[in-house]
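**Q** Would you be able to build a 3D model of this:
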Amino acid sequence: MAVSVTELWLAIVLAGLLTWVASALVHMLIKYHNADYKALANEEDVSAALAEKHLKPALYTLPYCSDMKTMGEAHMQKKFNDGPVAMITIMPNGMPPMGKLLTQQILFFIFGSFLIGYLASLSIVVNAEFMTVFRHVFIASFLTYGWAQIPYSIWMGPPWSNCIRYMLDALIYAAVTAGTFSYL
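**A** Take a look at the predicted model:
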């Protein structure tokens, strides 16, 4: 008999919370994501130039190209070849609203754990062996937390080293989630 998702409620909530704790440890204690970002040599000049434009929060591209046909035009190819080519995220001014961001992050992990639990309820039977549960949940968790990072490095420019660090995070989160589901 299959396990129902309602029977997994404790594993879902606990896995979400423990994964959030693992994420906090990765970012606040281990800090290997500090290498994800680089400083601009002329940060003040770039900041002043962007500030004077009063840009609204959004993701901007440089050079901006509205569709693929435009990329074939000589003037657009020149812009790309001359550079710089960039994607710039403009966020609201002020300190990051940590309470809001941390709440969104924990909800992300709990909802992710719910989706993983739902998938587990479709593939795992009552009293399944520890390693059977671990393998199923580990793969689902890794896909949930990591696999989607790859297109960012393919299309948006973050270095592959950043992607690898996020994939390492996904392995950690998958192990925590799989261990929680398997134990419970």
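**Q** CA atoms for contacts and neighbours, from now on please.
**A** OK.
**Q** Which elements pack onto the lengthiest helix in the chain?
**A** When the chain is parsed with DSSP state H, its longest helix is helix 98-123. Here helix 98-123 touches helix 9-25, helix 130-145, going by 3 or more CA pairs under 8 Å, 6 or more residues apart in numbering; DSSP states H and E.
**Q** here's the other one to compare against:
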Amino acid sequence: MGIIDLWLPILVSAAVCWVMSAIIWTVLKYHNRDYAQTADEEAVRAALKGNRPGFYLLPYCVDPAELKNEDVKRKYEEGPLAYITMLPSGVPTMGAKLIAQIAFFIAVGIVCAYFVSRTLGPEADYLATFRVAGAVAFLANSFAYIPESIWFGRPWPMTVKSFVDALLYGLLTGGVFGWLA
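**A** Next up is the predicted model:
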């Protein structure tokens, strides 16, 4: 059994996870509380206006040697400290993001197919296939969030919720692979 033989579970698991993602974000909405409003949104908007889309560091300091500078130290002590993601202005469109999300789930399915095809024989039963594909899908959908919380201040409750999402995706992917592989 090779990856090509697993095209059906790759595509079906991607579609099922994509639907689950839509349910999480549009029906369950438990991620809505992940975001907070700034104290004075209009002042923050005015201060950020003119910056191009990108990822910004506040205060800006990319050389640890600069932390010896009294002015830089003062900025850190006074705060605020922030990582700011700037997006292009305009009403967000979902089309490209939805396509990218399904492409991501397909990529996860391909990785799952690789592990299933390399660790299990064609006689593998549902549970064995479920375990391998589900574990790989869970890992692929979750563990990258941990360094984001460690290094970039992503709130841990947000990361825990993303792990819940990943667990759902892992269970669904494992189920689809166990059923169709």
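**Q** Drop the TM-score for these two in here.
**A** For this chain pair, the superposition-based TM-score is 0.96 by TM-score structural alignment, normalised by the length of the second structure; 180 aligned residues with a CA RMSD of 1.0 Å.
**Q** Relative to the second structure, what is the average displacement of the longest helix of the first structure?
**A** Here helix 98-123 of the first structure, set against the second structure after superposition, deviates by a mean of 0.9 Å using mean CA distance after the TM-score superposition for the first structure.
**Q** Nearest to E73 of the first structure, out of the helices and strands packed on helix 98-123 of the first structure?
**A** With CA to CA, the closest approach to E73 of the first structure among those belongs to helix 130-145: 38.6 Å.
**Q** Give the other helices and strands that the closest one contacts.
**A** helix 98-123, helix 160-183.
**Q** Can you check which part of the second structure that helix sits on?
**A** Counting by TM-score structural alignment, helix 130-145 of the first structure falls onto residues 126-141 of the second structure.
**Q** so how far does the matching stretch sit from its counterpart in the first structure?
**A** So stretch 126-141 of the second structure averages 0.9 Å relative to the first structure (mean CA distance after the TM-score superposition for the first structure).
**Q** so how far is that stretch off the chain centroid?
**A** 18 Å (CA atoms, centre = their mean, to the nearest Å).
**Q** neighbouring contacts of that stretch?
**A** 108-109, 111-113, 115-116, 120, 163, 166-167, 169-179, 181 (CA atoms under 8 Å, 6 or more residues apart in numbering).
**Q** pretty sure Y56 of the second structure belongs to a strand, no?
**A** Yes. Secondary structure of Y56 of the second structure (DSSP: H, G, I helix; E, B strand; the rest coil): part of a strand.
**Q** gap between the residue of the first structure positioned farthest from its centre and C65 of the first structure?
**A** Going by CA atoms, centre = their mean, the residue of the first structure most distant from its centre is A74, 35.9 Å out. Remark: distance between A74 of the first structure and C65 of the first structure (CA to CA, to the nearest Å) = 13 Å.
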